[in-house]
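S.K.: Fold the following, please.
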Amino acid sequence: MIRHDALDALPVRAALPGLRAALDGPGTAVLVAPPGTGKTTLVPPALAGLLGGGPTRRVVVAEPRRIAARAAARRMAWLLGERTGGSVGYTVRGERVVGRHTRVEVVTTGVLLQRLQRDPELAGVDVVVLDECHERHLDADTAAAFLWDVRETLRPELRLVAASATTDAEGWARLLGGAPVIEAEGTAHPVEVVWAPPPRAVRPPHGLRVDPALLAHVASVVRRALAERSGDVLCFLPGVGEITRVAGQLGTALAQGDLGDVEVLQVHGRAPAAVQDAVLAPGARRRVVLATSVAESSLTVPGVRVVVDSGLAREPRVDHARGLSALTTVRASRAAGRQRAGRAGREAPGTVYRCWAEAEDARLPLYPSPEIKVADLTAFALQAACWGDPGASGLALLDPPPGGAMAAARAVLTAIGAVDADGRATERGVRLARLGLHPRLGRALLDTSGEGAEVVALLSEEAPREYGNDLVSAVRAARRGGDAYAQRWRTEVRRLRAVASEGAAQAVTSKGAVQAVASEGAARPPARDAGSPAGGGAGAGDDRIAGRVAALAFPERVARLDGGSYLMVSGTRAELAEGSALRGAPWIAVAVADRPVGRGHARVQLGAAIDEDVARLAAGALAGEAEEVRWSDGDVVARRVERLGAVELAVRPLQHADPLLVRGALLEGLRQEGFGLLRWTPDALVLRQRLTFLRLHLGGPWPDVSDEALHARVDEWLEPELGRARRRADLARIDAGQALGRLLPWATGEAARLDELAPERVAVPSGSRIRVDYADPERPVLAVKLQEMFGLTETPRVAGVPLLVHLLSPAGRPAAVTADLASFWKDGYRGVRAELRGRYPKHPWPEDPATAEPTRHTTARLRR
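M.R.: Sure thing, here's the model as predicted:
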């Protein structure tokens, strides 16, 4: 019996006429309805004609999460007075509850994508509702783009609804061809905001790490909320690990009798179905529900009057440089904060305790990052390739995929044989896309002929931390486990074995793909049944298959022990935790890794030991052998290297290296260590200084002889000597001065003026020819004994630049420095004469040096 009283109380009912009119007209609509209005549970049965009035239609509702899909289907069925599988059913990965009379089917967006790839027309479907569009999950954005493509090219009668509590309505309206925006008024009750920041500063989140001090504070705020307010408490935390920690702290308070009669529940994607059902039903006792962002939308938790918001969320991130991708903890957006707070006002006035300062709120991001901007796009790129648009350039997307992320995704897909050189999906790629797995894991499943189903299932969903970082031990723990994760794992193993065996006879190995496992027993059906806990014995092939799966799925993370850490073939170093069972293994395959804050190396979260044969098989696309000639440790090193990516497998000396490679290595040596590697005679050094001087003061055609310029023109001045060199010692025999001479402007004839414009020596009044020091190109120096300059009143010049004259004592020590001899004779000489005449009485010290006779000799010799 239909529960009309409950249906009539849903505010979205008022928007149904406008929504029906939009679907009967343009056929598309954007429905904006606040939380609690019934958009998820009333609109689909109404559009399907299950509530009377309106045509009979088959409606598919896409939800971003499995828990939301199940909950929405159960709620709709309850409103209709039925059980799921009747008029309303649902399909999620590994579970399908649909009957022959089902007219509303709730699916995850991933399931919808699979259907679109198999049957682009969606035969028999009249309306598709994309729920919670504001969350901007990648699968949802992709499904919307595919659906619009279907409507534009194959089925113009297919009706589309983009529904969300808070969304970019105008953007979605444009995306759906100018769809009408239908807004439903909400009846949300007022929510009081209480700012409850930690008493002391906490460390910001990094990766999956959250400061334990913040979690302790969140637990204390929950206790405060229980004491200050009535009703159930919904607490938002970023992940399962944080939920477990806070639950433990609340459990301690419960055991001590500090919380009274309170039930603590945990809701997340891994929670058992019974717990999920208990959360979504009214409780007999007061409850504290610890939840991830899954409770932000789609789910109504009855009885909640208080929300405690940690202010954190998890978003996918990918580090293309290190080949690492994982969830990371971030500050929740303001939009998420509004969604979370709204949960407290669904049924009555409520309160939200925000675990951050009010001043910080304005600095939070407005909206969560669209997954297409930050996530690993390998699966998306494969979906687009199978759809016939490898670059996704023709897809109707709110945000285009970043070019770098798409390039990285195509590289992975090419390596596993999923796409060809043009980026188009191969037969193997189409099969991978239909497995319902990330392409990496799909590759491992196919290439182990299904034998790796247990390991693939474990890697397809984050395993509990207590399972450890050894993949083999984790699989064995899942076999033994009686927790919700282990139950889902067994279900997924059965599904994967089934899909792996489907069409196994038709499996093809595309060009570039690794051959399906050719080891012993690869095609043999597994003896164990993962669906039975009794299958928990340690299989003899566990080590082999776990390592093979991890290596096939993540070939760039195959790593060899190198010193105290592991070097991945991608070039990233990884470290194992203390006490890891993998320590000391010569080779490992890293399945899950992160990078701790402040560390340059990755940290292995989950991996398996392998042997070199498996490493070569899995990462074969990265294998190669090449001649390497480089400058290393101060000389040319020539060798033939067999590599697996960044990992050196074998090295042999190279006797007859390619001259061009040798030349490149020598040039690198000159860049690293400078042109001091050449033979610089005193004359060569002076020549370079003179040319530097001329370049500075006269410019062209005099050459620039700085290191940068000499590197740029190395072909002009250092050949053929460089071409004949083979090692450092050969460079030391090259006369740098002779080589520099090639840069002089011979063609214009200016080279002949070198000695005129920048002479090595200049004549002074005494008749001596004194060397000019060009070490400082701004002002060359002439160091000459004072008596040799008597009679000269004008400072000597070179290329029009006055020399800086260092006037020396008879002992050759500086007595004065001047760039104006006339002024010195007039003003400075008298003091120098007074100081030095008594010390050097044998040398002339005339009163008027400007008219005195210059000399190199003593007074006695002058008398003779």
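
S.K.: Only C-alpha atoms from now on, for both contacts and neighbour counts.
M.R.: OK.

S.K.: Report all helices and strands that the strand or helix carrying Arg96 contacts.
M.R.: Assigned by DSSP states H and E, Arg96 belongs to strand 95-97. For strand 95-97, the contact count by 3 or more Cα pairs under 8 Å, 6 or more residues apart in numbering; DSSP states H and E identifies strand 88-92 as packing neighbours.

S.K.: To compare against the first, here's the next sequence to fold:
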Amino acid sequence: MRSEWSGLPVRHVLPELAAALDEYGVAVLTAPPGTGKTTLLPLALAGLLDGPPTRKAIVAEPRRMAVRAAARRMAWLLESRVGAEVGFSVRGERRAGPDTIVEVVTTGVLLQRLQRDPELGGVDVVLLDECHERHLDADTALAFLLDVRATLRPDLRLLATSATADAAPWARLLGTGEDATAPIIHASGTLHPVTAIWAPPPRPTAPPHGLRVDPAFLSHVADVVRRALAERHGDVLCFLPGVGEIGRVAGMLAGLDPGGVQILQVHGQAPAHVQDAVLSPGRTRRVILATSVAESSLTVPGVRVVVDSGLAREPRTDHARGLGSLTTVRVSRASAEQRAGRAGREAPGTVYRCWSRAEHDRLPEYSRPEIALADLTGFALQAACWGDPAATGLALLDPPPPAAMAAARRTLHALGALRPRAASTGPDTRAGAGQPGDPELSDAVVTDRGRRMSAVGVHPRLARALIDLGPRAAEVVALLSEQLPRDAGDDLVAIWRSARRGGDGFSARWRREAERLARAAPREDGSPAPARHTDPAGTRTIGPIATRNDDHLAGMVVALAYPERVARRRGGAYLMASGTAAELPPGSRLGTAEWLAVAVADRPTGSATARITQAVVIDEEIARLAAAPLYGSGDEITWRIPPGQRQGDVSARRVERLGAIELSSSPLRDADVRPAVLAGLRTEGLSVLRWSPEAAALRERLAFCRRALGEPWHPVDDDSLVGAADLWLEPELSRARRRSDLERIDVAAALLRLVPWSARLEETAPERIEVPSGSRIRIDYSGERPVLAAKLQELFGWDEAPSVAGVPLVVHLLSPAGRPAAVTGDLASFWREGYRAVRAELRGRYPKHPWPEDPLSAVATRRTDPRR
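M.R.: Model (predicted):
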């Protein structure tokens, strides 16, 4: 055992931790970075520090890079080799043997092991590292482990470790009684001070949008790295949101002295030799460009300076459209502190933050947990295989969002991984078991097919394609399960062929994963799956895929994995079976295809159209086969508004559809279209009718009667008229077959059907009224009160205007030219007080018209004064 372990601060809490585990079986350890919680603690739990081992331990890490690094570090401390006392397991690679006492695994591998062996036979203690990062697999694994302790293995010891001090939620979760909490042990390390330097861009830059980061901001980050190299000593660790940004900043830094500065690019898919170089002391000064994988876990030696872009990537899932994507977000304050702490693990350090102090104060306190953001299909399958499809009985810090779980269960039903408990008493392994229209039961049970899908170790959609098509699909499934190179095009078949030829790190990883998946494609009897496919309805078997080419195989894999993303050309874009419009990048070689199977697509924020990132050309046969659960045919009688138009019409057709994609149609001649006509009225409102001036005026009279008298007068606002269409538009409505029939309806005659049988409209709200001159003047009912507009000379002798339905008329007195001269609701008062001023103003302008001094005694007239 190397002596370096004695300098790790976590050694001081080992007795307290051992006592807590002996008494409670569970504990929470908080320890700042660099204290040895990832490397020394597992060795102590296994008894490897001071004698022969006493317990077998599993250490679960959220990332593969951390798994390999922790195993190497522990083996180094023991002066041993990886695979002896300390081993590791990641997806597709295991280095452990019969003498392995401490095994470091990813949380995904731990989940698979728990599903196979819930009792974890031979394991005495499980350490879940970096719980504060809130990865979904880690949350799920802890929930399963707590269930195991409660039901099968009360002797199993659990330790959750975190680099943050917020341990109370974990203590409550691990507590063994109703009100109990697990003991919390705090390990304090040598906390070297880290000086924060605020380094915002000198000029405003565009905020991140989706995956796009303003190039001007990345140029600023590169400038800050150069500044840090000039102002400080030691290696520089620069945090960036993704692989693309790492590559662009690396390009901007290419002019640095190659003999004096080494630039390393670190991310989840970085080659092993790069990861080794990062975790080993450098011979020259280093600039390490990294994603969030470098936030926690093992110490990166030599780092004295951190340059933080303040950006990270989070998943976003559009459950309604079945689209998922990553988006660029601002980091939380907790993540910013984690990143800054990397500069002070070995000595005092400096963090250059590429934002202002004011912006820092507005950052969220913590990052949102993955369970609140991610596609939960894989989680729902894990929970179902565990026996809790609704995940209501799992001990989780945050429950899964109901909408996300509902979408996940619908997907699993469609893949045949779940079935309602009451649907059948026997095993159900049909690929189409649980169609999208089946009842969504919270007590659904996993099928044998679902268990096989879970064991594959990829997303259930990809597992479905592998199980249906067999080992030859493994290469395409492996391609879809990996993060593709940033310069990969949108043609998935071309990417596949390039990976076959390539000798780079991506091709090597892809080939290893393809070999693993080929071995993991069993039939029910455990033998390799045949290259045949049973359609999702379970009704027929398709011949060997060996008779077709790579394009056919890739198309089948993608279409089976994502049937709702089967897409057909519509104009210059595509319509997916899910109903989402999608577009290819400009200049795409796939742009002339009639059909596509879309492997990767996202919907940019604020856009109604999805963006296709990778796809395969397919034909209609593959589309029909893969998306068979979405197939439907029948009569469609609707009010249809064509794309790009504002007006619709009745559409009566017999239609074949694949989800939202129309395959074929033929007109229906004698269908009952009345529901569609009513739908048109509801959709477009009363504008589908032709409103003559007479009809509009009649509607205003009826509206006045409703306002003035209430019941039994019917309301005539838009909603009321549409809702009562069968009351006033029959029989014309029943005879209508298309929009033009509605436009020919005599709306005025139809509205008269709304007049109560006990009332006479002409008596209640007359259309016209006779004035003293003998003229019959039309009443305007468009306002709150009815209006009579008449020439002043026609009202001589009329000392009071009549009322309509008890409401006095408002009189608009007009000049001889028909222009308003006065408005009054009290005609007698006008003659006494207002007439003299109007007379004085107008009689000189209109001398041929009578302007008597006493209008009440004058004779009303429509004519001029002949004497003048």
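
S.K.: coming back round to it: mean shift of the next helix or strand after the strand holding Arg96 of structure 1 relative to structure 2?
M.R.: Sequence order places strand 104-108 as the next helix or strand after strand 95-97 of structure 1, per DSSP H and E. Mean deviation of strand 104-108 of structure 1 from its aligned counterpart in structure 2 after superposition (mean Cα distance after the TM-score superposition for structure 1): 0.7 Å.

S.K.: residue range for the helix or strand just after strand 104-108 of structure 1 in structure 2?
M.R.: Using DSSP H and E, the next helix or strand after strand 104-108 of structure 1 towards the C-terminus is helix 109-118. Using TM-score structural alignment, the residues of structure 2 aligned to helix 109-118 of structure 1 are 107-116.

S.K.: right, and Pro169 of structure 2 touches Leu397 too?
M.R.: Yes. Here Pro169 of structure 2 reaches Leu397: they are 7.2 Å apart, a contact under Cα atoms under 8 Å.

S.K.: Check the secondary structure at Leu575 of structure 2 for me.
M.R.: strand (DSSP: H, G, I helix; E, B strand; the rest coil).

S.K.: Pull the contacting residues for the aligned residue in structure 1 for it.
M.R.: Correspondence of Leu575 of structure 2 to structure 1, assessed by TM-score structural alignment: Leu567. Going by Cα atoms under 8 Å, 6 or more residues apart in numbering, Leu567 of structure 1 touches Ala559, Arg560, Leu561, Arg573, Ala574, Ala646, Val647.

S.K.: Just the element for the fifth one, please.
M.R.: When you say that, I think you mean Ala574 of structure 1. strand 573-575.

S.K.: now that strand: how far from the chain's centre is it?
M.R.: The chain centroid and the centroid of strand 573-575 of structure 1 are separated by 17 Å under Cα atoms, centre = their mean, to the nearest Å.

S.K.: any idea which helix or strand comes after that strand?
M.R.: strand 587-594.

S.K.: what stretch of structure 2 does that next one fall on?
M.R.: Under TM-score structural alignment, strand 587-594 of structure 1 corresponds to residues 595-602 of structure 2.

S.K.: Which of the contacts of Leu567 of structure 1 fall in strands?
M.R.: Ala559, Arg560, Leu561, Arg573, Ala574, Val647 (DSSP state E).

S.K.: Assess the claim that the fourth one and Val604 are in contact.
M.R.: No. Contact criterion Cα under 8 Å: Arg573 of structure 1 and Val604 do not qualify, at 10.0 Å.

S.K.: Give the buried residues for the helix or strand encompassing Leu754 of structure 1.
M.R.: Assigned by DSSP H and E, Leu754 of structure 1 falls within helix 754-757. Buried positions in helix 754-757 of structure 1, judged by neighbour count with 16 or more other Cα atoms under 10 Å: Leu754, Leu757.

S.K.: and the aligned residue in structure 2 for Val210 of structure 1, what does it touch?
M.R.: Alignment of Val210 of structure 1 against structure 2 is given by TM-score structural alignment, with Val213 as its counterpart. Applying Cα under 8 Å, 6+ apart, we find Val213 of structure 2 in contact with Ala206, Pro207, Glu245, Thr328.

S.K.: Give me the buried entries from those.
M.R.: Glu245, Thr328.

S.K.: any chance of the contacts of Val213 of structure 2 in a markdown table, plus distance to Val446 of structure 2 and secondary structure?
M.R.: Output for the contacts of Val213 of structure 2, formatted as a markdown table (distance: Cα to Cα, whole Å; DSSP: H, G, I helix; E, B strand; the rest coil):
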| residue | distance to Val446 of structure 2 | secondary structure |
| --- | --- | --- |
| Ala206 | 47 | coil |
| Pro207 | 44 | coil |
| Glu245 | 41 | helix |
| Thr328 | 35 | strand |
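
S.K.: Closest to Leu264 of structure 2 out of the contacts of Val213 of structure 2?
M.R.: Glu245 (13.3 Å; Cα to Cα).

S.K.: if you skip the residues just before and after it, what's nearest to that closest one?
M.R.: By the measure of Cα to Cα, 6 or more residues apart in numbering, the closest residue to Glu245 of structure 2 outside its immediate chain neighbours is Leu218, 7.3 Å from it.

S.K.: That neighbour: what's it in contact with?
M.R.: Glu245, Arg248, Val249.

S.K.: who's in contact with stretch 380-393 of structure 2?
M.R.: 115, 144, 394, 399-400, 405, 408-409, 412, 417-418, 442-446, 450-451, 454, 460.

S.K.: Could you look up the SS state of the residue mapped onto Ala453 of structure 1 from structure 2?
M.R.: When structure 2 is aligned by TM-score structural alignment, the residue opposite Ala453 of structure 1 is Ala474. Of the three states, Ala474 of structure 2 takes helix according to three-state DSSP.

S.K.: wait, doesn't Ala474 of structure 2 sit right on Arg512?
M.R.: No. Between Ala474 of structure 2 and Arg512 there is no contact under Cα under 8 Å: 10.6 Å.

S.K.: and those two? which has more neighbours close in?
M.R.: Set side by side, Ala474 of structure 2 and Arg512 show more neighbours around Ala474, with 27 against 16, by other Cα atoms under 10 Å.

S.K.: Tell me, how many residues neighbour Asp166 of structure 2?
M.R.: 11.

S.K.: For the counterpart of it in structure 1, which non-adjacent residue is spatially closest?
M.R.: Per TM-score structural alignment, the equivalent position to Asp166 of structure 2 in structure 1 is Asp168. Residue nearest to Asp168 of structure 1 in three dimensions, not counting chain neighbours: His134, with 7.1 Å by Cα to Cα, 6+ apart.

S.K.: Just confirm that neighbour is within a helix.
M.R.: Yes. Assessed with three-state DSSP, His134 of structure 1 lies in a helix.
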